[in-house]
Structures are given as C-alpha cells and as structure tokens.
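> predicted structure and sequence below. I'll ask about it afterward.
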Amino acid sequence: MPPDTFVFKGKTQMRVMVMIKATPESEAGQMPSTELLTAMGQYNEQLVKAGIMQGGDGLKPSSAGARVRFSGKDRTVIDGPFAETKELIAGYWLWQVQSMDEAIEWVKRCPNPMLSDSEIEIRPFFEPADFGEAFTPELQDEENRLRKQIDGQMR
C-alpha cells in the first residue's frame, strides 16, 4: 500500500486537496454566473452522493487576504493583493478517493470553474505512515485527540 493511502471501511483510500487556481478575473472579484453556480452545485451533489467530498469552499480574492513571512524568529505581515495570480488558489475541495486516478477522473467531470481557461491541481495529504518513526506513538495520540476535538466542534 502506498504511504499516502490508508484503509477505510475495508477499502484503500487517500485524501486529496483539489485546488482551483485563481485567474485574473477571480482576483478582480468577478463573481460566477447563476448558470455556473448551478452547474457547480450539481457537481458537488454528485461528489457528496459518491462519498468523496469532505469539504470545500471558494476563496475571496487575495486583496482580502494576508501572508505572514517567517524568517527565524521574525514575522512579517504582507497584505494582499498578491501579484502572482498563477500561484493563487480561488477555491478548494477536500476529497477521499481510492486513488489519484479516481481524483483525476472526477476533476475531468467538473464544469469549468472560471469564466475563461482555468486549471485545477490535485495534491495528496500526508498520512501518518508517511512520517515513519518520527511520528511517535505519543505524537499519534496527540494528533488523534486533536482530531476528535475538532470533530466534536464541527457537529
């Protein structure tokens, strides 16, 4: 089993973040049409019914955001907007799939999320096994405790 997978209900699974890349239009605050919102809602419904979608949202333009740069002990706040549109994210999903191939097939079914050409990136999450011996049983216990606490807050 690849290290970025795990077994859930008897099936090998992997968690991925699916990121919709920002465009000049999304960075300018251009909102999607009713038709696109409807199509995306239908697509999200398919993802939920398939048991894949765990979460997701659209993000406001980087002009509404900030970055914190770390240099040793120093922290510097940089207010948006940020110049490199191709490096920005306009939205995301959290999915649980059986493989990267399955995630790619689902992304191919997605309506174009932007008014012009767009790009969607898929990246797997690290799973505990990926960290090897550095992720000690004590650290695993702490991680599990925090996840349970988060789950309780989400309900």
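Structure received. No experiment lies behind these values; they were computed from the predicted model shown.
> make it CA atoms for all contacts and neighbour counts henceforth
Will do.
> ok, Val7 touching Gln96?
No - judged on CA atoms under 8 Å, Val7 makes no contact with Gln96 at a distance of 11.2 Å.
> those two: which is more packed in?
Gln96 (22 against 11; other CA atoms under 10 Å).
> for my notes, confirm the more buried one occurs in a strand.
Yes - when DSSP: H, G, I helix; E, B strand; the rest coil is applied, Gln96 is found to be in a strand.
> residues in contact with the closest residue to it other than its chain neighbours?
Among residues not flanking Gln96 along the chain, Arg15 sits closest, at 4.4 Å (CA to CA, 6 or more residues apart in numbering). Arg15 makes contact with Thr5, Leu94, Trp95, Gln96, Val97, Pro124, Phe125 under the criterion CA atoms under 8 Å, 6 or more residues apart in numbering.
> dump the residues you listed into CSV; add distance to Val77 as well.
Converted to CSV, these look like this (distance: CA to CA, whole Å):
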residue, distance to Val77
Thr5, 36
Leu94, 27
Trp95, 31
Gln96, 34
Val97, 36
Pro124, 28
Phe125, 27
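> okay, now the one to match up with it:
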Amino acid sequence: MRVMVFVKATEDSEQGMTPSPELDQMFVDMGKFNEELVNAGVMVAGDGLKPSSFGKRVAFDGPSRTVIDGPFAETRELVAGYWLWEVKDMDEAVEWVKRCPNPMFGPSEIEIRPLYEMEDFADIIPPEAAAIHDGVGEKLAKS
C-alpha cells in the first residue's frame, strides 16, 4: 500500500528557516528518521516545501484558469513537507509517524492518506484510459 504522508505547515514554517542550534538538531533528527525509513524499505520519496509565499495556485472553472500568488491564508491547511511511503497497511504507516521526531518547533500535525491504485478503478475505468495509464506507469518505471 502506498501512502502520502503530509507534514502540515505552521506559522513558524510559513516564515521560512533561520539558522539556529534547534534547527540544526531538527535536521539531524529528521535525517536519522529518514535513514530508518530508507533502511526499512518504506520511504519512496520525500522533501520539505518552501513557504507558500513562494508558491502559486491555479484555480479551474471550466475552461478558465486563474493564477493565485502565495502566501495562502489558512496555514493549518497547508503542507510543509511530504513523504511517499510503501507500507503493508495504514497501521504500519501510523506506527512510523508516531516514531517521527516532531517536524516543527511547536505543536504540529502529520496527515497520512492512501494513494489510489489502478485496481481501485478496475470496475469504472474505460479500457482505453487504462491502457494510457499503464503506458505512463511503464515510462515512469524506466526513468
């Protein structure tokens, strides 16, 4: 089972990073945790994200596209970082998150969401679309 693990943003993370001994220790602790994930064969990918002031959103309404510049208002709804994990089930993902060092200096949250797999769509996806998605998956696997 693949899951996306989101480190939720805080007011501090939205301000960016300032060098400090606490930040140094956070990098060390998180590096060790990531190393554990890799050694266990759990971590597929992961990274931190710059504050939303560096980001953009594109709003869709039919054929219309509107670009919205960051920063974005609802800090608690933003993502500050992510992992992509391969785990046997949601319980395993929760156990790994519970072992994670606090990714922020104060209170913080990590959200875990399962990814859709193509078999989740087996009863509803047209064969032509399934073939396209399979081809994309094969190309990604080769890169």
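Thanks, I have it. Owing to the predicted nature of the structure, the values given are computational and were not obtained by experimental measurement.
> about what we covered before: what's the farthest-apart pair in the contacts of Arg15 of structure 1?
The span of these, defined through CA to CA, is set by Thr5 and Leu94 at 14.7 Å.
> max-length helix in structure 2?
Using DSSP state H, we find that the single longest helix of structure 2 is helix 21-39.
> ok now it, how far from the chain's centre?
Relative to its parent chain, helix 21-39 of structure 2 has a centroid offset of 17 Å by CA atoms, centre = their mean, to the nearest Å.
> repeat for stretch 125-133 of structure 1
Here stretch 125-133 of structure 1 is found 18 Å from its chain centre; the criterion is CA atoms, centre = their mean.
> would you mark the buried spots in stretch 16-24 of structure 1?
Val16, Met17, Val18, Met19, Ile20, Lys21, Ala22, Thr23 (16 or more other CA atoms under 10 Å).
> repeat that for stretch 119-139 of structure 2.
Using 16+ other CA under 10 Å as the test for burial, stretch 119-139 of structure 2 gives Ala130.
> what do Val7 and Gln96 of structure 1 both touch?
Both Val7 of structure 1 and Gln96 are in contact with Gln13, where contact means CA under 8 Å, 6+ apart.
> before we move on, back to that, which residue in structure 2 lines up with the residue nearest to Gln96 of structure 1?
Counting by TM-score structural alignment, Arg15 of structure 1 corresponds to Arg2 in structure 2.
> helix, strand, or coil at the residue nearest to Gln96 of structure 1?
strand.
> for the residue opposite Glu77 of structure 2 in structure 1 once aligned, give its distance to Asp151 of structure 1.
Under the alignment by TM-score structural alignment, Glu77 of structure 2 pairs with Glu87 in structure 1. Distance from Glu87 of structure 1 to Asp151 of structure 1, counting by CA to CA, to the nearest Å: 31 Å.
> check Lys86 of structure 1 too.
From Lys86 of structure 1 to Asp151 of structure 1 the distance is 33 Å (CA to CA).
> go on, Gly51 of structure 1?
Taking CA to CA, one finds Gly51 of structure 1 at 18 Å from Asp151 of structure 1.
> who's in contact with the residue nearest the centre of structure 1?
Residue closest to the mean C-alpha point of structure 1, counted by CA atoms, centre = their mean, is Met17 at 3.2 Å. By CA under 8 Å, 6+ apart, the residues touching Met17 of structure 1 are Tyr92, Trp93, Leu94, Trp95, Ile122, Arg123, Pro124, Phe125.
> excluding chain neighbours, what is closest to it?
Residue nearest to Met17 of structure 1 in three dimensions, not counting chain neighbours: Leu94, with 4.8 Å by CA to CA, 6+ apart.
> what's the burial count for that neighbour?
For Leu94 of structure 1, using other CA under 10 Å, the count is 20.
> again with Arg123 of structure 1
Around Arg123 of structure 1 sit 13 other residues, with neighbours defined as other CA under 10 Å.
> in contact with the counterpart of Ser26 of structure 1 in structure 2, which residues are there?
Taking TM-score structural alignment as the criterion, the aligned counterpart of Ser26 of structure 1 in structure 2 is Ser13. Ser13 of structure 2 is in contact with Pro51, Ala80, Met104, counting by CA under 8 Å, 6+ apart.
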